[in-house]
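Student: the following block contains a protein sequence and its predicted model.
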Amino acid sequence: MNIKAGIIGCGSIAKFRHAPEYKGNPYVSEIVFYDRNPERSAELAELFDGSVATTIDELLADPSVQVISDCSSNENHHLFSTKALLSGKHVLCEKPISLTIEHANEVVEAQRKSGKKLMVDHNQRFTRAHQKAKEILNNGELGKILTFRTTFGHQGPEHWGVNKTNSTWFFKKDRSGFGVAGDLGIHKLDLIHYLLDDEIEQVSAFQGALDKVDENGEPIEVCDNIVSNLKTKQGRLGTAAFSWTYYGEEDNSTIIYCEKGIMKIYHDPEYQIEVITKDGEQVNYQLEAIQTNDNQTNTGVINAFINCVRLDEEPLVTGQDALSSLKVVLGILEAAETNSVVKI
């Protein structure tokens, strides 16, 4: 089966993750690139031996394009993903699925109407460590999950984005919407839902633009740090911290505390999972290196997306899953802005 893929938006995420992974997938024959900035699409088409669409409509009207990666900036996801689904394409949408619940519902509804696959790129579910962690938690050897803490932080998107400056769209409220909460936080909230097989239903939080400035030297319009308390439907309690100011080292760790022991994920540079039981026994797992901005390895996301199209399977991250995480992010931001406890 030969699949032709289209990519909307030719920034860093397309260049470093989507395009190379489509290129490396044996079932993908070609990539068609679209960006509102034609130099960018031309650059990636040359780099990955693909072609260029001059408009969105041209890309979506091409019957030979079966799958679309929506790598546009956050405020456009609901527009492009909805349109692509209704044009009969399978869609892999970057996270967050949208900036509002109303717009996210439009995307989910378009998927239902079109019958096409919609997967959202919450890539933490795909790492070997997180898959193994879920297996260990599911088999019950650690007993009931009681509490957890998770964090995700690095030195900020201005070191990763396509133009490597403080003018990055991630710092603009109208385009990024949620600051670090939507960039990094939403990934770990989705991961908690996945690992615990549970949903967060109550939150409180503090946020701030503590250190980042925009291209004019002014504090950015969105948060660069956010810290929250979380309670799930099944009564588990946890904390989550997300940051663009972890200068020196990225932190992507999660610790889950159970009746019979503790599981630490991405906590130790050598072992991706450490299990320490109640009676002091320790089991370490060496599975793979964590995907960081400086260490781009294959995320497995594109392969999983292509497989679910090819084999007609349910995506590992559905529109509904993405909607659940979006609701939690919006709740956390509301809690921080109103100094209150918010029910999701």
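Tutor: On my side now, so go ahead. Note that the coordinates shown come from a computational prediction; the quantities given were computed from them, not determined experimentally.

Student: CA only for contacts and neighbour counts going forward, please
Tutor: Noted.

Student: now Gln202. Nearest residue, chain neighbours left out?
Tutor: Lys343 (4.5 Å; Cα to Cα, 6 or more residues apart in numbering).

Student: can you give me the buried ones in the strand or helix carrying Arg40?
Tutor: Using DSSP states H and E, Arg40 falls within helix 38-47. By 16 or more other Cα atoms under 10 Å, the buried positions in helix 38-47 come out as 40-45.

Student: ok, second structure coming up, stack it against the first:
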Amino acid sequence: MGIKVGIIGCGSITKFRHAPEYKANPHVDEIVFFDRNPDRAEALAKEFTGRAVKTVGELYKDPTITAISDCSSNDAHHIYSSNALLNGKHVLCEKPLAINVECAEIILEAQRKSGKKLMVDHNQRFAKAHQKAKEIIEKKELGEVLTFKTAFGHQGPESWGVNKSNATWFFKKNRSHSGVAGDLGIHKIDLIHYLLDDEVEDVHAFLGALDKVDENGQPIEVCDNVVCALKTKKGRLGTASFSWTYYGSEDNSTTIYCQKGIIKIYHHSVNQLIIETKDGEVIKYELGNIQTNDHQTKSGVIDAFIDSIIHDKEPPVTGSHALATLKVIEKILACKE
């Protein structure tokens, strides 16, 4: 007996990641799509041999649907995800979990009440080079972590979004809320928490709308660039840069500086993980490339979510993980005020 899943929101993240990965999962029998624009739901239902519903309530009330992916815009997560949980569905919510900590707490409370599983799509944890780096750090092969730097930047969501337009909701304060910080930055903050088994505690950041304009030619209402200095609870120091204005190749790299050497992650197209030791040894790993907007690869998120349901175990990225990351994003955004 397979699992039937619903998806709320039929934009690019559903079309290129959630739907194809559900379709490829052997335990998923059917995908049911909902979007506020019925044509978009119908189009994806046709593409992935699923079906579309006209109202979100049909997903909530269908007893045959076990789980729901919330791929709505950031401002709606606390509404859709909470309602899905309270209607007895397991939920995979896109990142950021919510537009702010207050809204995130609503989802976590719904999860506690329902007893259902809540997973958040912080997909960088599933990249093989990141998993290998975590293993090296945990085993203290290079001693303790001292400092780090991480970056995530590309040409912007208008080149990825379903309409390829600078009218994208990512540029709207009321829907995106956090701009590039909540779109790309949140991935790297979560990654640092994951790799270091630590949490960012102190933040100093500069952020601004440096180049992007909306459909009226006006500067966008949210940040398109963030540069920050970070300090963790365990005293590690680091820097992070997030950008929608890297007008060349995408940068999704991280460097971890340890007592006995350096770990370079996704700096090199062939050797995705490179270790340089203090005494001059260089160790190179080929572990497969990370997903980019231009080159979609299987993220592993959907499989992990379905696996947690089938085997009744805690998902690898929980609501509390996502909340800890969101708290850092709030601190970053507060630096502008």
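Tutor: Nice, thanks for sending it over. The model shown is predicted, which means the values in this text are computed figures rather than measured ones.

Student: name the next helix or strand downstream of the helix holding Arg40 of the first structure, please.
Tutor: Scanning onward from helix 38-47 of the first structure (DSSP H and E), the first element met is strand 51-52.

Student: show residues contacting that next one.
Tutor: Contact with strand 51-52 of the first structure is made by 30-34, 41-42, 45, as judged by Cα atoms under 8 Å, 6 or more residues apart in numbering.

Student: superposed on the second structure, what's the mean shift for whichever helix or strand comes after that strand?
Tutor: Sequence order places helix 56-61 as the next helix or strand after strand 51-52 of the first structure, per DSSP H and E. Here helix 56-61 of the first structure, set against the second structure after superposition, deviates by a mean of 0.7 Å using mean Cα distance after the TM-score superposition for the first structure.

Student: whichever helix or strand comes after helix 56-61 of the first structure maps to which residues in the second structure?
Tutor: Downstream of helix 56-61 of the first structure, the next assigned helix or strand under DSSP H and E is strand 65-70. Mapping strand 65-70 of the first structure onto the second structure (TM-score structural alignment) gives residues 65-70.

Student: distance between that stretch and the chain's centre?
Tutor: Centroid displacement of stretch 65-70 of the second structure relative to its chain, using Cα atoms, centre = their mean, to the nearest Å, is 17 Å.

Student: from the rest of the structure, what touches it?
Tutor: In contact with stretch 65-70 of the second structure (Cα under 8 Å, 6+ apart) are residues 3-9, 18, 59, 77, 80-81, 84, 88-94.

Student: show the contacting residues for Asn174 of the second structure.
Tutor: Asp75.

Student: I'd like to know how far Ser165 of the second structure sits from Ser243 of the second structure.
Tutor: To Ser243 of the second structure, Ser165 of the second structure is 18 Å away according to Cα to Cα, to the nearest Å.

Student: more neighbours, these two?
Tutor: The neighbour count for Ser165 of the second structure versus Ser243, taken as other Cα atoms under 10 Å, is higher for Ser243 (27 against 14).

Student: mind checking how far the more buried one is from Ser253 of the second structure?
Tutor: Applying Cα to Cα to Ser243 of the second structure and Ser253 of the second structure gives a distance of 13 Å.

Student: now the common contact residues for those two.
Tutor: Phe152.

Student: mean shift between the helix holding Arg40 of the first structure and the second structure?
Tutor: Relative to the second structure, helix 38-47 of the first structure is 0.3 Å off (mean Cα distance after the TM-score superposition for the first structure).

Student: mind giving me the packing neighbours of that helix?
Tutor: Under the contact definition 3 or more Cα pairs under 8 Å, 6 or more residues apart in numbering; DSSP states H and E, helix 38-47 of the first structure sits against strand 28-34, strand 51-52.

Student: most tightly packed of the ones you listed?
Tutor: With neighbours taken as mean count of other Cα atoms under 10 Å, those reach their highest mean count in strand 28-34, at a mean of 22.

Student: from the chain's centre, how far out does it sit?
Tutor: The chain centre lies 22 Å from the centre of strand 28-34 of the first structure; the measure is Cα atoms, centre = their mean.

Student: that one to strand 65-70, inter-axis angle?
Tutor: Angular relation of strand 28-34 of the first structure and strand 65-70 on a 0 to 180 degree scale: 50 degrees, by axes from the mean of the first three to the mean of the last three Cα atoms, to 10 degrees.

Student: one step back: between the contacts of strand 51-52 of the first structure, which is nearest Phe178 of the first structure?
Tutor: Closest approach to Phe178 of the first structure among the contacts of strand 51-52 of the first structure (Cα to Cα): Tyr34, at 25.4 Å.

Student: surely that closest one touches Gly11?
Tutor: No: using Cα atoms under 8 Å, Tyr34 of the first structure is not in contact with Gly11, being 10.6 Å away.

Student: list the contacts of the residue nearest to Gln202 of the first structure.
Tutor: Under the criterion of Cα under 8 Å, 6+ apart, the neighbours of Lys343 of the first structure are 201-203, 331.

Student: once you drop chain neighbours, what's closest to the residue positioned nearest the centre of the first structure?
Tutor: The centroid of the first structure falls nearest to His122 when counting by Cα atoms, centre = their mean (3.4 Å). Spatially, and ignoring its direct neighbours in sequence, His122 of the first structure is nearest to His187 (5.6 Å; Cα to Cα, 6+ apart).

Student: that neighbour belongs to a helix?
Tutor: Yes: counting by DSSP: H, G, I helix; E, B strand; the rest coil, His187 of the first structure is part of a helix.
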